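A.B. asks: make a model of this:
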Amino acid sequence: MNTGRRAAAALLAAALLLAGCSSGSGGEDGEEGPGPGPSGRTDDGKAAGLRGITLPSWNTGDYSSPEAAAYLRQIAATGARWVTFTPTWYQDGAADAGMHTTGETASDDSLRHIIGLAHGTGLKVMLKPHVDLAKGGDRAGIRPRDADAWFTAYERFITHYATLAADTGAEQLAVGTELAGTSRDGARWSKVVRAVRARYRGPLTYAANYDEYRTVPFWGDLDVIGIDAYWPLADRPTADAARLRDAWKPIMQELAAFSQRQHRKILFTEAGYVSQRGTTTAPYSWTVSKSGGEDEQAAAYEALLTALDGKPWWAGVCWWMWDDWPDTGETPRRLAYTPHGKPAEEVLRRRWHSAGTD
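C.D. replies: Presented below is the predicted three-dimensional model:
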């Protein structure tokens, strides 16, 4: 989900409509995840048995705000074992050769603060840095005129967070998110991954969009395949969980085969549904309708967790997203992605608490 400019992303959602993190078997030991082996992947092919929720930031001080500790306690109360944080840099144009911080970029001090709070709450951490467009638009449209200069800047950006992840003990790191305009460049991305591994020894992933992952050539350099799982599941609004589970069947067949070919598990680095009528027709849209749809959101949560539970190739899910910070939400809370205080939260509590530590 292109988080830095949510309003712009919402405007793109209607056009995208026509375009064609929970594991029931992960235990406490499995959740920790082994370190990378000599081949650059985990020794047994496992990532974390991840039951997670993303807590994004929209401003430099969000992660050090008074609400941070309360949000983490709320996330842990769902049965989540992981939380994802998303520091974001921006570039002014899609063809520019570099990215920079803005007043919307989480400060390093705030990241260190909230990672410490997360660990103190008993949550493991995935750090998932984003690059967005300062004037809005889909980050998949980033296609630099000077690829060498852009990748040099990107390596500087991501190794900064690799060092921070290592220093704070973050348990997993995503080397990129939904950068489809660059992700086919396997040689340059492999160089970036090598630079990250020189600074951080935990498991690595890349968060490919659901329509991008097949064309990513550097999965072999990573420990787990990451997919932001926004597949449309219906052609009309529905709260029929059984129908939505059936919609996952062909997707799961494709993913199982892909996992087998790549010799890596698949982690849903993002998955989510707004509480709006029609969310299952366009899960990537912040503004699919103006009508509430908490029952449809809950059915979509239930369908994903039921359909994927126990699949040997599936490494888990990190849901998009928990609450917005005060005074930053562009979508009213009752219609937003958060499951907090909605039937979808009860789905998480029932599914994740019943899973226990197995």
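
A.B. asks: going forward, measure contacts and count neighbours with C-alpha atoms only.
C.D. replies: OK.

A.B. asks: helices or strands next to the strand or helix carrying Glu302 in the packing?
C.D. replies: Per DSSP states H and E: Glu302 is located in helix 294-308. Helix 294-308 sits against helix 241-262, helix 343-355, with contacts defined as 3 or more C-alpha pairs under 8 Å, 6 or more residues apart in numbering; DSSP states H and E.

A.B. asks: following up with a second sequence; could you model it the same way so I can compare the two?
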Amino acid sequence: MKRFVIFILPTTVLGITVAVPLIWGDHPLKFDHKRPTEVHWAGAAEDQGRVWGFGKDAPAAEDTGPKVARPWAKGSPEWGVQVYWLDDPADPETFVQGKADRIVKYVVGLNANALSVSFPFYTTGGKSNAVAARPTTPGPERLALLLDAAKRAGLRTTVRPILDEESLRAVKDGWRGNIAPSDKDAWFASYATFLAPYLKTAQEHGATEFTIGTEFNSLENAPQWAGLVEQAKKTFHGEVVYDANWDNWSKGAVPVPTEQTGVDAYFPAKSLGDDASVGDLAASWNGWLDKRGKGPQPATKLTEVGIPAQKGAYKTPGDFYTKRELNEPVQATWFTAVCQVAQERKLAGIYFWSLYFGIDPTLPTNQDTPRMDFAGRPASEEAIRKCFAQTYEVPPVQPPAAAPAG
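C.D. replies: Reported below is the predicted structural model:
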């Protein structure tokens, strides 16, 4: 998705540049974008106070942190946050642990019961037959720190590798959903090799779910998925799922053979202006969901819901690239509307985008803050808290009807 560089001043300030998704056309792309922040590392309490979870004076990890008030259980909605993790390999393990604790504390404070950790892997071009980790890909051992912190807090967890698009941006329609490996067998073999240690970590550290692919429109009909999913299930015994892009999902069932298909929901509400009401936006959400059927949709999980806090965003909620005049109510109202629809239609859950692993989410935003971020935007945070404070019963998913004989 993106790159960033961290400079560490261990007892005072951490300057961070954090990358944020961009868009090309209707598809979210993840390129470079900066969010400067300040993080005060824990020193003597009388000198600077303490950032929760950081510093040599921090209590033992198992003794710290808040707990989810109402943990997820089967039949209840997944109220989740997508955490995007671009690793800084210069961070010692103690700093990574502190970041994990801080993020978990913030997510629990939003009344969430679930956390999905998305992180990048890389390719060299749209026709490449190989994928691989880079230094900004958190290793399995680091990933385990966040999974363990989330588990201690009672959060449901998902591990979600996602193909970075930096090497694709130079070509027309450079998006992960348009890749065309010249040898699909080789590509899937390379992908399986990359996934293997993360599946092992997900299993050993209690993840509930593993997302085996995200937004691979051009590969969804590939027969190699069946073997990849079967291989993954030998290591990981939780739910193996796939997340489709909003456009392919709305056309009908996605053919990747996983237990569940989520959807990254950035459909455009083209007719609505910045003054649209919650009701107007809810009607737009319902119109899009109706493409897959009327009424309750307990099999539908919105794995990414995000929108820039700026003017004109309802027409292009997946536009991570264009920076227009700030309008925070646009984001908060969108969040409120999708929550209302989720309750009315008994959706399986919502995961809000975006929260970046390296930032301090308690800091206020400024003009340089990426528009897609919701952390530090009080109205958006309150919309999420109110949403996640509610619950409903998600009906059992009915298996598809058998085809008539003859």
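
A.B. asks: quick one on the thing from earlier: nearest to Asp211 of the first structure, of the helices and strands packed on helix 294-308 of the first structure?
C.D. replies: helix 241-262 (11.5 Å; C-alpha to C-alpha).

A.B. asks: which non-adjacent residue is nearest Glu239 of the second structure?
C.D. replies: Glu209 (4.6 Å; C-alpha to C-alpha, 6 or more residues apart in numbering).

A.B. asks: so that neighbour touches Gly238, yeah?
C.D. replies: Yes - at 5.5 Å, Glu209 of the second structure counts as touching Gly238 under the criterion of C-alpha atoms under 8 Å.

A.B. asks: okay, those two: which has more neighbours?
C.D. replies: Glu209 (21 against 16; other C-alpha atoms under 10 Å).

A.B. asks: one step back: so of the helices and strands packed on helix 294-308 of the first structure, which one's packed in deepest?
C.D. replies: Of these, the one with the most neighbours on average (mean count of other C-alpha atoms under 10 Å) is helix 343-355, at a mean of 18.

A.B. asks: that helix against the second structure, how far on average?
C.D. replies: In the superposition with the second structure, the average deviation recorded for helix 343-355 of the first structure is 1.6 Å (mean C-alpha distance after the TM-score superposition for the first structure).

A.B. asks: distance between that helix and the chain's centre?
C.D. replies: 19 Å (C-alpha atoms, centre = their mean, to the nearest Å).

A.B. asks: and the contacts of that helix?
C.D. replies: Helix 343-355 of the first structure is contacted from outside by 22, 24-25, 51, 77-80, 294-295, 297-299, 301-302, 305, 339, using C-alpha atoms under 8 Å, 6 or more residues apart in numbering.

A.B. asks: please redo it, this time with the cut-off set to 6 Å
C.D. replies: Helix 343-355 of the first structure is contacted from outside by 24, 78-79, 298, 339, using C-alpha atoms under 6 Å, 6 or more residues apart in numbering.

A.B. asks: about what we covered before: tell me the angle the helix holding Glu302 of the first structure makes with helix 241-262.
C.D. replies: Helix 294-308 of the first structure runs at 40 degrees relative to helix 241-262, counting by axes from the mean of the first three to the mean of the last three C-alpha atoms, to 10 degrees.

A.B. asks: in the second structure, which residues correspond to helix 294-308 of the first structure?
C.D. replies: The alignment of helix 294-308 of the first structure onto the second structure (TM-score structural alignment) spans residues 328-342.

A.B. asks: next one: the equivalent of Arg243 of the first structure over in the second structure from Ile307 of the second structure, what distance?
C.D. replies: With TM-score structural alignment defining the correspondence, Arg243 of the first structure maps onto Asp280 in the second structure. Relative to Ile307 of the second structure, Asp280 of the second structure is positioned 16 Å away (C-alpha to C-alpha, to the nearest Å).
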